[in-house]
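# Prediction below, plus the sequence it came from.
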Amino acid sequence: MRANYKMQRLFVEGALSGDGTVALSAQQSHYLTNVMRMREGGELLVFNGRDGEWRAGVAAVSKKSVTLSLAEQTRPQPPTPDLVYCFAPIKAGRLDYMVQKAVEMGAGVLQPVITQHTQMTKIGTDRLQANAVEAAEQCGVLAVPTVREPVKLERLLAEWDAERVLIFCDETAAGDNPVAALMGLKGRRLALIVGPEGGFSEDERRQLHARDFVTAIPLGPRILRADTAAVAALAVIQATVGDW
């Protein structure tokens, strides 16, 4: 069932079930009443990443809180996407964009990875999770990705599940077309890793190529920024061996 983009959507923490109510946080209550200008009787869609999407009405409004009453489930909860997206954090504004696009493109897990050339070694996962939630609200996504704590590349590779293929965007990979390399991965559990601005170091590239679970792909003849490379890679993976 397709998402309804005509109604406001809001992520909530509480459980959702028939004839139930949801008490919003002070921040969400402020947003709904002062930003969205909703009043008692107004309707919106709510989801929590577990219980599907529900049509809800504004049942009560006070100075600091809003209570919603649930009317009906509009979409059932889909499975969480299995695609793991690993990325070297970049500057804040572009990192927000990259996280939002990964959510839109069907990533189920967001894994920050610290590499030799990573620009931002200290990042707030709460901010990344908030960006993931915002993207889900805007794009009709019900299964909100999990944001993991950052890890160094060496640890990521050492603890990797070898049953999951790690697709490595390698700017030095032979050829310009990634489709041929991806076609052999149909039916496999997949992950994608995109490096930082400046790319992976030579030692990191050697580490990646040395792992049997890593598949290197090119991304064409152009030099792409890290956030652009992420969107391009996610799109070609989903179109070739994903859910498109």
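Right, received. Where do you want to start?
# Every contact and neighbour count from this point should use C-alpha atoms.
OK.
# residues touching residue 144, list them.
Residues near residue 144 by C-alpha atoms under 8 Å, 6 or more residues apart in numbering: 49, 80, 103, 108, 132, 133, 136.
# do residue 86 as well
Applying C-alpha under 8 Å, 6+ apart to residue 86 gives the contacts 110, 111, 112, 113, 191, 192, 193, 194.
# For residue 136, see how far away the most centrally placed residue in the chain is.
Geometric centre of the chain, nearest residue: residue 103, 3.0 Å, by C-alpha atoms, centre = their mean. Distance of residue 103 to residue 136, computed by C-alpha to C-alpha, to the nearest Å: 7 Å.
# returning to what we had before: mind checking how far the strand or helix carrying the residue nearest to the centre of the chain is from the chain centre?
In the assignment (DSSP states H and E), residue 103 maps to helix 92-104. Put simply, helix 92-104 sits 8 Å off its chain's centre (C-alpha atoms, centre = their mean, to the nearest Å).
# tilt between the next helix or strand after that helix and helix 92-104?
Next helix or strand after helix 92-104 toward the C-terminus (DSSP H and E): strand 109-114. Using axes from the mean of the first three to the mean of the last three C-alpha atoms, to 10 degrees, the direction of strand 109-114 lies 150 degrees away from that of helix 92-104.
# another structure for you, compare them:
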Amino acid sequence: MPATHDPKTPAWPPRSAPRLFVADELDMGSIIAIEGNQAHYLSRVMRVGEGDIVILCDDITGEWAARISSVGKRRIEAEAVERLRAREAVPDFWLCPALVKKDRFDLILEKATELGVARIRPVTTRRAVVDKLNAERARTVTVEAAEQCARTALPVVDAPEKLDALLRDWPQDRTLYFADETGGEPASAAFARYKVPAALLIGPEGGFDDAERAAIRALPQAVPIGLGPRILRAETAAIAATAMWMAVAGDWAA
């Protein structure tokens, strides 16, 4: 069914239209089945009905306006009627945070998504108090963050890996900024010199031990950086440094 609204008018798409990420690739006229928690959200919380518009993103083609064609108790169907935006370009920047307690790591995932990180590679270290990540929960956190801030792209979230494995297989062409609490080049200056591809490594609550720090510094691609005069919690360091990189070398500077 073609769109019946002029896309140039303020009413299209409706500002109140719910926004969801879906697993299926979208195309003009494609019928998308929405089930589970998403269907419950649309039918019970947002009270959508047949003919209503929702905004769907597939992390492949971009953002689409879709018209609800049927509403059931456990399943909703919607037809893609117009592509509104292509999938956004994302700076080639990875965040490699050491695992921390669940609520704090959720915050890292949420803010990294909002800030535009392309990939999140969780790391396990000797002083970390956490060594596992619930992949389904991580996906939920990043999707909800992207929906809330109208992103059309999701970060890739990898399974946790040990620090030594991360360093052993590190790409030769990617700078690894290392937030070293013992000191390093001011972050803003380092970010301005080395741009993309790049990544940021943040330690756990207890920091890296001496052997880990020596191994990181031995990596030719590693650039130790300092994050100012104050001691930052792991999640604060990850968020603040990512925001700084986006401002200095990422798409905030464009």
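On my side now, so go ahead. Predicted, not measured: the structure shown is a model, and the values here were computed from it.
# thinking again about what came up before, of the contacts of residue 144 of the first structure, which are reproduced in the second structure?
Shared with the second structure under both residues aligned by TM-score structural alignment, their matches' C-alpha atoms under 8 Å, the contacts from these are 49, 103, 108, 132, 133, 136.
# Residue 162 of the first structure contacts residue 215, correct?
No. With contact defined as C-alpha atoms under 8 Å, residue 162 of the first structure and residue 215 do not form a contacting pair (11.9 Å).
# Of those two, give the one with the bigger neighbour count.
Counted by other C-alpha atoms under 10 Å, residue 162 of the first structure and residue 215 do not tie: residue 215 has more neighbours, with 18 against 14.
# can you give me the strands for the first structure?
Under the criterion DSSP state E, strands of the first structure are mapped to 9-11, 21-23, 43-47, 53-61, 66-75, 84-87, 109-114, 146-147, 151-152, 164-169, 189-194, 214-217.
# got the ones you listed as a markdown table, with distance to residue 181 of the first structure columns?
Shown next, in a markdown table, are the strands of the first structure (distance: least, C-alpha to C-alpha, whole Å):
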| stretch | distance to residue 181 of the first structure |
| --- | --- |
| strand 9-11 | 38 |
| strand 21-23 | 48 |
| strand 43-47 | 37 |
| strand 53-61 | 37 |
| strand 66-75 | 36 |
| strand 84-87 | 18 |
| strand 109-114 | 23 |
| strand 146-147 | 28 |
| strand 151-152 | 26 |
| strand 164-169 | 10 |
| strand 189-194 | 13 |
| strand 214-217 | 6 |
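# nearest to residue 180 of the first structure, of the ones you listed?
When those are compared by C-alpha to C-alpha, strand 214-217 sits nearest residue 180 of the first structure, at 8.9 Å.
# what stretch of the second structure does stretch 145-157 of the first structure fall on?
Per the alignment by TM-score structural alignment, stretch 145-157 of the first structure matches residues 155-167 in the second structure.
# buried residues in that stretch?
Burial within stretch 155-167 of the second structure, assessed by neighbour count using 16 or more other C-alpha atoms under 10 Å, is assigned to 155, 157, 160, 161, 163, 166, 167.
# I'd like to know which of the contacts of residue 144 of the first structure are buried.
For the contacts of residue 144 of the first structure, a burial check counting by 16+ other C-alpha under 10 Å picks out 49, 80, 103, 108, 132, 133, 136.
# what residue of the second structure matches up with the last one?
Aligned counterpart of residue 136 of the first structure in the second structure: residue 146 (TM-score structural alignment).
# residue contacts, residue 104 of the first structure?
By C-alpha under 8 Å, 6+ apart, residue 104 of the first structure lies in contact with 135, 136, 139, 141.
# quick one: the nearest residue to the third one once chain neighbours are set aside and residue 19 of the first structure, what's the gap?
What it means is residue 139 of the first structure. Nearest residue to residue 139 of the first structure, sequence neighbours excluded (C-alpha to C-alpha, 6 or more residues apart in numbering): residue 104, at 6.7 Å. In this view, residue 104 of the first structure and residue 19 of the first structure are 31 Å apart by C-alpha to C-alpha.
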